[in-house]
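Asks: any chance you could fold what I've pasted below:
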Amino acid sequence: MADYAGDLAPGEAWALLEKEPNAVLIDVRTMAEWQYVGVPDLSPLGRRAQFIEWQRFPDGSPNPDFAAQAEQAAPDPEAPVLFLCRSGVRSRAAAVALTEAGYARCYNIAEGFEGDKDARHHRGVVGGWKVAGLPWIQG
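Replies: Here you go, the predicted model:
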């Protein structure tokens, strides 16, 4: 498996997006997650996140067009590309896949949008984009 540029905490991801105007954030969750859980809001940076399913809803099958769609969303293979999912698993796989496709700086947002489950098995309390207080909107 190819290496990728590494994992970033949500705050580090935001800082990179602020610092590098050519950086792209790709949310790889499903359409249902975007609509019902919410999405990152990059409007304070004058940009929009890109939304490309890593796995298709509702059956969870791999998106066979993922690499082509990601390359269209992030046309510069030297620019930073940050991947976000629920908890950092699918986004890591996406970072590896785009690295294998020739991109130099693919990052995984390790805590994801919702973070890890707490002791009661609830997300959105421990880590993640939302808990970090970063901008987001309901889908």
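
Asks: going forward, measure contacts between C-alpha atoms and count neighbours the same way
Replies: OK.

Asks: where exactly do the helices run in this structure?
Replies: If DSSP state H is used as the criterion, the helices of the chain fall at 10-19, 31-37, 66-73, 90-100.

Asks: wait, which of these is closest to L134?
Replies: Of all the helices of the chain, the one in closest proximity to L134, counting by CA to CA, is helix 10-19 (7.6 Å).

Asks: what's the closest one in contact with?
Replies: By CA atoms under 8 Å, 6 or more residues apart in numbering, the surrounding residues in contact with helix 10-19 are 23-25, 45, 82, 109-112, 128-129, 132, 134.

Asks: which of those are buried?
Replies: By neighbour count, with 16 or more other CA atoms under 10 Å, those hold 23-25, 82, 109-112, 128-129, 132 as buried.

Asks: just these: which are in strands?
Replies: Residues of those located in strands (DSSP state E): 24-25, 82, 109.

Asks: I'd like the structure of this one too, to check against the first:
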Amino acid sequence: MTNQVSEVGPMLAWEHLRDNKDAVLVDVRTQAEWSFVGVPDLTDMGKQPLLIQWMTLPAMQPNPDFLDGLENQLDGAAPSKIYFLCRSGARSMAAAQLTAQAFAAQGKTVECVNIAEGFEGDLNEDRHRGHLNGWKARGLAWRQS
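Replies: Next up, the predicted model:
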């Protein structure tokens, strides 16, 4: 049975993360994306995003340790909501679906939510990301390493 994963835009995700103490953000992009493009900055909420690659470079192969990495970073906790973020919303949806299934198989109720538009958003008319929509273009807090 496939579990439903809901989807919200970046602004609503930000508000929910701010307003729900145990809500968690999982950024599933690659190490290179975190380093060169940036990561969401949740420090004003007293939180940090969990950084767990869904796919690994250079071949963009699925990360076989994704669920173990998530469980380790959650330290065994089952938050009420987990928000998933990638570049544009595709990888994060797949990660959210797998996570929802894994929690359900353990008998845990965790709402998994994909962040539509992702961190960089859709390509604009010049085929550039980061200007049309997405976490960064919406003016939400982020930082670069």
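
Asks: hmm, back to that, can I get the buried ones among the contacts of helix 10-19 of the first structure in JSON lines with distance to F66 of the first structure?
Replies: Shown next, in JSON lines, are these (distance: CA to CA, whole Å):
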{"residue": "A23", "distance to F66 of the first structure": "18"}
{"residue": "V24", "distance to F66 of the first structure": "15"}
{"residue": "L25", "distance to F66 of the first structure": "14"}
{"residue": "L82", "distance to F66 of the first structure": "15"}
{"residue": "I109", "distance to F66 of the first structure": "18"}
{"residue": "A110", "distance to F66 of the first structure": "20"}
{"residue": "E111", "distance to F66 of the first structure": "22"}
{"residue": "G112", "distance to F66 of the first structure": "19"}
{"residue": "G128", "distance to F66 of the first structure": "23"}
{"residue": "W129", "distance to F66 of the first structure": "23"}
{"residue": "A132", "distance to F66 of the first structure": "28"}
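
Asks: tell me which of those residues is nearest to G139 of the first structure?
Replies: Of all these, G139 of the first structure sits closest to W129, with 14.7 Å by CA to CA.

Asks: how close does the closest one sit to Q35 of the first structure?
Replies: Distance of W129 of the first structure to Q35 of the first structure, given as CA to CA, to the nearest Å: 16 Å.

Asks: any idea what K130 of the first structure aligns with in the second structure?
Replies: Aligned by TM-score structural alignment, K130 of the first structure pairs with K136 of the second structure.

Asks: name all residues that make contact with the residue nearest the centre of the first structure.
Replies: Geometric centre of the first structure, nearest residue: L84, 1.6 Å, by CA atoms, centre = their mean. Taking CA under 8 Å, 6+ apart, we find L84 of the first structure in contact with 25-29, 90-91, 108-110, 112-113.

Asks: ok, for it, nearest residue in space, not its chain neighbours?
Replies: The shortest distance from L84 of the first structure to any residue other than its chain neighbours is 4.7 Å, reached at D27 (CA to CA, 6 or more residues apart in numbering).

Asks: relative to H121 of the first structure, how far out is that neighbour?
Replies: 23 Å.

Asks: repeat that for L84 of the first structure.
Replies: L84 of the first structure is 21 Å from H121 of the first structure, by CA to CA.
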